[in-house]
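Sharing a sequence plus its predicted fold:
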Amino acid sequence: MRQRNKLKIINDPIYGFIHIPSSLVFDIIEHRYFQRLRRINQMGLSFLVFPGAKHTRFEHVLGCMHLMQKTVEMLRFKGVQISDKEAEGLYIAILLHDIGHGPFSHAMEHSIVEDISHEEISLRFMEELNTELGGKLELAISIFKGEYPRKFMHQLISSQLDMDRADYLKRDSFYTGVAEGNINSERLISMLNVRNDELVVEEKGLYSVEKFLIARRLMYWQVYLHKTSVGGEQMLIRLLKRAKELVQQGDELKMSTALAFFVKNRITKNDLSKEVLEKFALLDDTDIFAAMKEWQFHPDKILSDLSGMLLNRDLLKIKVRTNNFEEQKIVRLQKLAIANGYTNEEVKYFVFTGMMTNRAYNPEREVIKILTKNGRLVDITKTAEELSLEALSQTTVKYYICYPK
């Protein structure tokens, strides 16, 4: 039997050639759990605003792995001891950090499953893969959970300067055409170092960090929290909740078997058994699209209107401002919607308010440390340079109201 070549090269539009570093990494990529990421859009409903934003979670995590390879190479060059086993653990941990995302990402976390983050589902998938692959993911799981004693390894997976952010800012900027997010990830990586097993940035990389944080702030306001994307996601959350309500009332809605399982059952973090994971692994964006194509003809006005509006981009109007909306304004818009044919029960699905927050740098969560030329470690906010970090550390809140046109 001919042995299969597992050391493949993938051509990526952002970085060029991405090398698969080991046969174990190849086996993980080939697994059905991982291949499902090809069918999960990286940016949810952002394509309603930016038509090019149709790239997938699959591309993103491969990009993250590529940046991790570059980081390991750079840190080793600077004398940081990273064994081959640790390097492989880092590649696997970053490769699998998003494997728990459901269709349209965050919309699923608020409607189909209850109070379960995608990180928790990712961990369950990793544990299941570890069992299948004979315990070869133990180190990757330990790094992912932050239990491995070398703290900088977890910081490369999840921190204010992790490989996840380094890829998604550059990749999402490319596919949306929003140039403000186009960071120089290679320059940033070249400025990283390790002291006392913690990730630090060399002093000459100060402005690269500032550019990175500014890019993140701008991408949130211009792309991730774009009012049309936010409105569309909120409509999708309400659509899925309505589907759950109708099924609980005995309605037989047309949908895929996988989606029906999550619509019919209440799934919490205690229910993430192997059987439930297998069902979750069958869910992707096509399940939601196919369901909406059927539901747009359903007699329930809420379900049919929301489905048709999302499919045909005839969305609710959304207004955003820096202070909350007065009760009388909400009541007035509800009365207008009722006058236009919605009942008192239906109107809450079409007139609603919410808030969105943006904070590029969170020093309470973790401080970015600068390694000065004389070898001292300094909190980035305490450097002599005049950076705009104070503004970037502030949490900006905006309020929105959605209502029918």
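On my side now, so go ahead.

Please count neighbours and contacts with C-alpha atoms only from this point.
Noted.

Would you map the helices across the stretch 251-400 of the chain?
257-264, 274-280, 285-295, 301-311, 327-339, 389-393 (DSSP state H, counting those that start in this stretch).

Point out the other helices and strands that the shortest one packs with.
So that's helix 389-393. helix 206-219 (3 or more CA pairs under 8 Å, 6 or more residues apart in numbering; DSSP states H and E).

what does the helix it packs on rub up against?
Residues outside helix 206-219 that contact it (CA atoms under 8 Å, 6 or more residues apart in numbering) are 169, 173, 178, 180-184, 187-188, 358-361, 370, 387-389, 392.

Second structure for comparison follows:
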Amino acid sequence: MAYAAEKLSEEKVFKDPVHRYIHVRDRAIWDLIGTKEFQRLRRIKQLGTTFLTFHGAEHSRFNHSLGVYEIVRRIIDDVFAGRPEWNDDDRLLTLCAALLHDLGHGPFSHSFEKVFDFDHEDFTNKIILGETEVNKILLKVGPGFPAKVAEIIAKTSEKKLVISLISSQIDADRMDYLQRDAYFTGVSYGHFDMERILRVMRPREDQVVIKKSGMHAVEDYIMSRYQMYWQVYFHPVSRSAEVILTKILHRAKQLFEENYAFKYDPLHFTSIFLGQVTLEDYLKLDESVILYYFQMWQEEVDSILSDLCRRFVNRNLFKFVEFDPANEYKKLAELNSLFKKAGIDPEYYLVVDSSSDLPYDFYRPGEEEERLPIHLLMKNEELRELSRESEIVDAISGKRRTDHKLYYPADYLADNSTKKNIKQQIRALLELE
């Protein structure tokens, strides 16, 4: 039997808190899960620093990747199978892309990417196409198969329907992470009727569409996403931890460039700091490695690096105030000056952080990121863009919400410290007294 069609002698299942069971019958999927590159995702948290705010948020990219695979499997096996618009030859390709879509994420994902100008999708591509265990398994399906999987994840494939299952405004990726993140953070915002949405999904040539009868379930999904972003993903305490994490990595890089003599040499970071990171180096990095360095760097002579590491490890985070950069830039310049006079480096201890989200958008030609809208399938087979039928969605369509906060170390501004007058002025500007 060809490897692409090979089934396990007995179905394997993973017990899952969100989907109850994750089912695997395909030999290729089972083999991919067992690769070292996929197993590495167990050591990358799905929500980065959020565990410092919501103590249950310890789940991993591994959990999420299995969840996305399971949602896609259910859509194509239970809903799309036998429909003329769905090509069953794309089944394994779709399942592999769903399973591997987050394969290139690094430790603390987006913070890590920002500091070193990485893109996890680039690394996903390199893992799938490089000399890896994942690549060897995909090659067993066919010589061009790894490239096909990579193209789906990179959204460059001509198979738009397959792409939309994994990456669109209503896709398996979002449907899994909203429910999974709500479950592990203990909040109720991310819950919506996924069963209903799956039942009313229909394949079309270039995207998944939703039967009109399922519109209210989709409205609920979009509002769930909106609430999760502002109540969980952009939570100011998690962002404070992210700010400190980012500043630790910046400081370590700067010290390395200045030939600082580390007590604990950043061996795992050397190629990154030099801008010469290889795939092999990248795959050695996970959150346990990063946290080891943070633990050790608490003992460094450099006071900024050691202090920031102590703050992260012991959860002594920065406080914050609301801030409007457009109207308060003079205040920020004054605070910068006062921080320097107080002997506190504003580069590391006075940070503006911005959060921004666009909950739903319709197609706007020519924009940098053209979002494929959600289409409803009407009874007469006509397709209608969601916001034209839903007043709720219309009310938030195209409306970007942005929030800015100014982070600072409250303990450094205490009354009983040195340079009281300057610190009093800082506190007054921050409206702390």
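Looks like it arrived, so ask away. Note that the coordinates shown come from a computational prediction; the quantities given were computed from them, not determined experimentally.

Relative to Thr228 of the first structure, how far out is the most centrally placed residue in the first structure?
Centroid-nearest residue in the first structure: Ser105, 6.5 Å away (criterion: CA atoms, centre = their mean). Separation of Ser105 of the first structure from Thr228 of the first structure (CA to CA, to the nearest Å): 16 Å.

same thing with Glu203 of the first structure?
For Glu203 of the first structure relative to Thr228 of the first structure (CA to CA), the value is 39 Å.

re earlier: look up the closest residue to the residue nearest to the centre of the first structure, ignoring the ones flanking it.
Gly44 (6.2 Å; CA to CA, 6 or more residues apart in numbering).

Also Ile267 of the first structure?
Val113 (5.3 Å).

From what I see, that neighbour and Phe261 are in contact.
No - in this structure Val113 of the first structure lies outside contact range of Phe261 using CA atoms under 8 Å: 10.8 Å.

Please say which of those two ends up with more neighbours.
Val113 (19 against 16; other CA atoms under 10 Å).

Quick one: distance of stretch 251-260 of the first structure to the chain centre.
26 Å (CA atoms, centre = their mean, to the nearest Å).

I should have written stretch 215-229 of the first structure there, sorry.
13 Å.

which residues in the second structure does that stretch match up with?
With TM-score structural alignment applied, stretch 215-229 of the first structure matches the range 224-238 in the second structure.

Map Glu203 of the first structure onto the second structure.
Glu203 of the first structure maps onto Lys212 in the second structure, by TM-score structural alignment.

My read is that its match contacts Glu381, right?
No - at 10.0 Å, Lys212 of the second structure does not count as touching Glu381 under the criterion of CA under 8 Å.

Show me which of those two is the more surrounded one.
Lys212 (19 against 9).

now the more buried one: how far from Pro373 of the second structure?
Taking CA to CA, one finds Lys212 of the second structure at 15 Å from Pro373 of the second structure.

just Arg388 of the second structure next, same as before
11 Å.

wait, Cys100 of the first structure sits on Ile116?
For residue 100 of the first structure the amino acid is Gly, not Cys. No - counting by CA under 8 Å, Gly100 of the first structure stays clear of Ile116, with 10.0 Å between them.

returning to what we had before: tell me which of the helices of the stretch 251-400 of the first structure is the most buried.
helix 301-311 (a mean of 20; mean count of other CA atoms under 10 Å).

That one to helix 285-295, inter-axis angle?
Here helix 301-311 of the first structure runs at an angle of 130 degrees relative to helix 285-295 (axes from the mean of the first three to the mean of the last three CA atoms, to 10 degrees).

What is the corresponding segment of the second structure for helix 301-311 of the first structure?
The aligned range for helix 301-311 of the first structure is 303-313, by TM-score structural alignment.

Show me what the strand or helix carrying Ile422 of the second structure is packed against.
Ile422 of the second structure is located in helix 420-429, with elements delineated by DSSP states H and E. Here helix 420-429 of the second structure touches helix 329-341, going by 3+ CA pairs under 8 Å, 6+ apart.

neighbouring contacts of the helix it packs on?
Asp345, Pro346, Leu350, Ile422, Lys423, Gln425, Ile426, Leu429.

quick one: which of these is nearest to Pro17 of the second structure?
Leu350 (40.1 Å; CA to CA).

The closest one maps to what in the first structure?
Per TM-score structural alignment, Leu350 of the second structure is aligned with Val351.

And Val347 of the first structure, how far from Ile183 of the first structure?
43 Å.

More neighbours: those two, which one.
The neighbour comparison of Val347 of the first structure against Ile183 (other CA under 10 Å) goes to Ile183, with 24 against 20.

part of a helix, is that one?
No - read with DSSP: H, G, I helix; E, B strand; the rest coil, Ile183 of the first structure is coil and lies in no helix.

Looking at the alignment, what corresponds to it in the second structure?
That one, Ile183 of the first structure, aligns with Phe192 by TM-score structural alignment.
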